[in-house]
Every structure is written in structure tokens, then in C-alpha cells.
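Enquirer: Structure for this input, please:
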Amino acid sequence: MAKKSCENAVIEEAIATKDSGAATGGVVQLHVSGDAAWPNRGSGRSYASFCGMFVLVGALRKSILSASIFDKMCFTCEHAEKQKRQAPKHDCWRGARGIFCEDNPDWRGSSKAMEAEGAVMCVKGIGAYTFCEPCDFSKARVSKFASDEDPPT
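Expert: Here you go, the predicted model:
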């Protein structure tokens, strides 16, 4: 459901952007904003959260275009590693995944790196999105990215 919602939001944002005149050669130049969040509050010096998320929002329609989720821990994997054995087959949540993003189960970055990696994953995912047949444009790319003053992004 989230993927379908984001798909509709990307199409609506691309159409609104094209109507505003920001398209060249069949490629729509999107303007977006993005930020990350963690369940544990960061002090600016220390980020110790085991999970986090990044959300990319369109500038014109103010809809969520893409999102990525990061988990640094999986209790099944951690338990198997402590016992020095291979983890049984399970639905592992460790790594990075998202909507329009390429999953990366091997991601083991720091909590602070989640924001920068999420921005890259979401922007690349939007750039790889190909539109449906009825549209008179085939691709979109992010040409302007706005964020807060966080150093990671």
C-alpha cells in the first residue's frame, strides 16, 4: 500500500512539475526535501539508535515520494553470531530497504550515517523510476534537494 501511495505521489509530483515548465528532453526535474528520524533522540554528538528512517517529500504537492528504513540489529542474527553458528532462515530486518530503493541487507553503517545513506537511496530510486505509457515524459530526476542543516546530509 505504501509503495502504491508513493507511486501515485511521484506521478502527481512529476505532472505538476512538468506543468510548471521544469522538464527537458522527456526528463522531469523534480525539487524535493528530505529528512531522517530516529526513535532515540540524538544529541548532535551521539546517535545510538538501532534503527532509523529517511523520507523524501515533493516540493510542489508536499507528498511522500520515497522512504528508506534502516535497522542495525536483528535478534535472530545477533543470537546466532554470539553462539558462533549460522542464523536459521528467517525474515531478517537488518540492513537498509525502502520504497523505490534498492535493498541492501549488508548495510552496517552508523546511526548518523542513516540520514546520508537514506538521502542517496531515495534520490537514486526516484531517478530510476520509469513512468507509465500515457505520460508524455519517461523519467524524473531530482534536480534540487533541500534539507536541514544536519552535517550528514
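Enquirer: Could you use CA atoms for every contact and neighbour count after this?
Expert: Fine.
Enquirer: by contact count, what packs against the lengthiest strand in the chain?
Expert: The strand that spans the most residues within the chain, counting by DSSP state E, is strand 27-37. Where contact means 3 or more C-alpha pairs under 8 Å, 6 or more residues apart in numbering; DSSP states H and E, strand 27-37 is packed against helix 2-19, strand 51-58, helix 113-128, strand 139-146.
Enquirer: let's see 6 Å
Expert: Using 3 or more C-alpha pairs under 6 Å, 6 or more residues apart in numbering; DSSP states H and E, the elements in contact with strand 27-37 are strand 51-58, strand 139-146.
Enquirer: List just the one of those that sits closest to Lys18.
Expert: strand 139-146 (9.8 Å; C-alpha to C-alpha).
Enquirer: can you pull the buried residues of that closest one?
Expert: 139-142, 145 (16 or more other C-alpha atoms under 10 Å).
Enquirer: Following up with a second sequence; could you model it the same way so I can compare the two?
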Amino acid sequence: MTPARRSAALRAWLIAGTLDIAYAMAWTTLAGGTVGGMLRGIARGPFGDGAGGWGVGGALAGLGVHFAIMAAMVAAWFAAARRWPALGAAPWGWTGALYGFFLYLVMNAVVLPLRFGASFPPADPVQGLIALVPHILLVGWPIAWFAHNKETR
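Expert: Just a heads-up that it's a prediction; the model follows:
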């Protein structure tokens, strides 16, 4: 990977990761939850239910897990774009939206049901949109935009 591509991937990781977790923090707070509890919930994914009682350490672990997942999402996109150059040639808005939708499906139809027994599709369509829209706008679009930048191709 060229230095420009590495820089673009790093920026995509930081921007998409920050936008996504900021959205989760805001949504959690508006729903009456706590940011620490939400982050410990993320940590429960790989570290088990005990991570929910880790206090600040669990919240920091959850933040680390979030950014590790985001790194995998960015790496997958950049690898796919290298393998299939048409991804970089297509309009970034469309490819980013499709990638965000794909990530939503992976997370909500595979990961969450396997780990937490969550149902898919959600019984409440509004809850589905609340999960889908940020995957597209805050994750898929920034990743595709940074990858599509002419200086990084």
C-alpha cells in the first residue's frame, strides 16, 4: 500500500470510528443509558459478560474493541478496492452506501445474533433504520470517500 493509501485508510479509520462512536454515545444518552454502560456492552462482545462489571477499564476496552472493528471494516474496504478497481471508479456515494448496508447486515444479521441472540430483522422497523442509517452515513460514506480521493489511488 502506498503512503497516500495508508494515510487515507488511517483518516478513514479515525473519522468513521469517531463519527460512529459519537453517534452511539449520543443515542445511548438520549435513550437514558450511560456512555460507560454502552462501551462496556461493546467489550462484552469479545471479552464475555464479565466485562460489564469492569468499570472504567471495561469502558476503555469497549472503545478499543470499537476501533478494532472499525479498523477491520476500513481494511476490508481498501483491500476490496485494490482487488476490484471498479470500486474506486464508481461514485463514492453509491459504493459507500452499499458498503454501509453490507456492514449493517454483517453486524445485525450475523454478529449480534450469534453473540447476543439479537433478532434480525428487528421487529420495529424504526429500530432497524436507527441502526442502518449511521452505518451508511457515518461509516460507509467516509470510508468510501477517503478511498476515492484521487491522491490516494
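Enquirer: Quick TM-score on the pair, please.
Expert: Scored against TM-score structural alignment, normalised by the length of structure 1, the superposed chains reach a TM-score of 0.29; 74 aligned residues with a C-alpha RMSD of 4.7 Å.
Enquirer: sorry, back to before: I'd like the helices and strands packed on strand 27-37 of structure 1 laid out as CSV, including distance to Val120 of structure 1.
Expert: Listed next are these as CSV, based on distance: least, C-alpha to C-alpha, whole Å:
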stretch, distance to Val120 of structure 1
strand 51-58, 10
strand 139-146, 11
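Enquirer: Arg141 of structure 1 and Val55 of structure 1: what is the separation?
Expert: The gap separating Arg141 of structure 1 from Val55 of structure 1 is 16 Å, by C-alpha to C-alpha, to the nearest Å.
Enquirer: same question, Glu7 of structure 1
Expert: 14 Å.
Enquirer: for the closest residue to Val55 of structure 1 other than its chain neighbours, what are its contacts?
Expert: Using C-alpha to C-alpha, 6 or more residues apart in numbering and skipping the chain neighbours, the partner closest in space to Val55 of structure 1 is Ala67 (4.4 Å). With contacts defined as C-alpha atoms under 6 Å, 6 or more residues apart in numbering, Ala67 of structure 1 is in contact with 54-55, 98-99.
Enquirer: Can I get those in CSV including distance to Glu12 of structure 1?
Expert: Formatted as CSV, these follow (distance: C-alpha to C-alpha, whole Å):
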residue, distance to Glu12 of structure 1
Phe54, 21
Val55, 17
Gly98, 20
Ile99, 16
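Enquirer: By neighbour count, which of those residues wins?
Expert: Neighbours here mean other C-alpha atoms under 10 Å. Within the contacts of Ala67 of structure 1, the largest count is held by Phe54, at 24 neighbours.
Enquirer: all helices in structure 2, in order from the N-terminus.
Expert: Counting by DSSP state H, structure 2 has these helices, from start to end: 3-30, 35-47, 56-83, 86-89, 92-105, 112-116, 125-134, 141-148.
Enquirer: most tightly surrounded among these?
Expert: Mean neighbours per residue, mean count of other C-alpha atoms under 10 Å, is largest over the helices of structure 2 for helix 141-148, with a mean of 26.
Enquirer: Tell me which other helices or strands that helix touches.
Expert: helix 3-30, helix 92-105.
Enquirer: now it against helix 125-134, angle please.
Expert: Angle between the axes of helix 141-148 of structure 2 and helix 125-134 is 20 degrees (criterion: axes from the mean of the first three to the mean of the last three C-alpha atoms, to 10 degrees).
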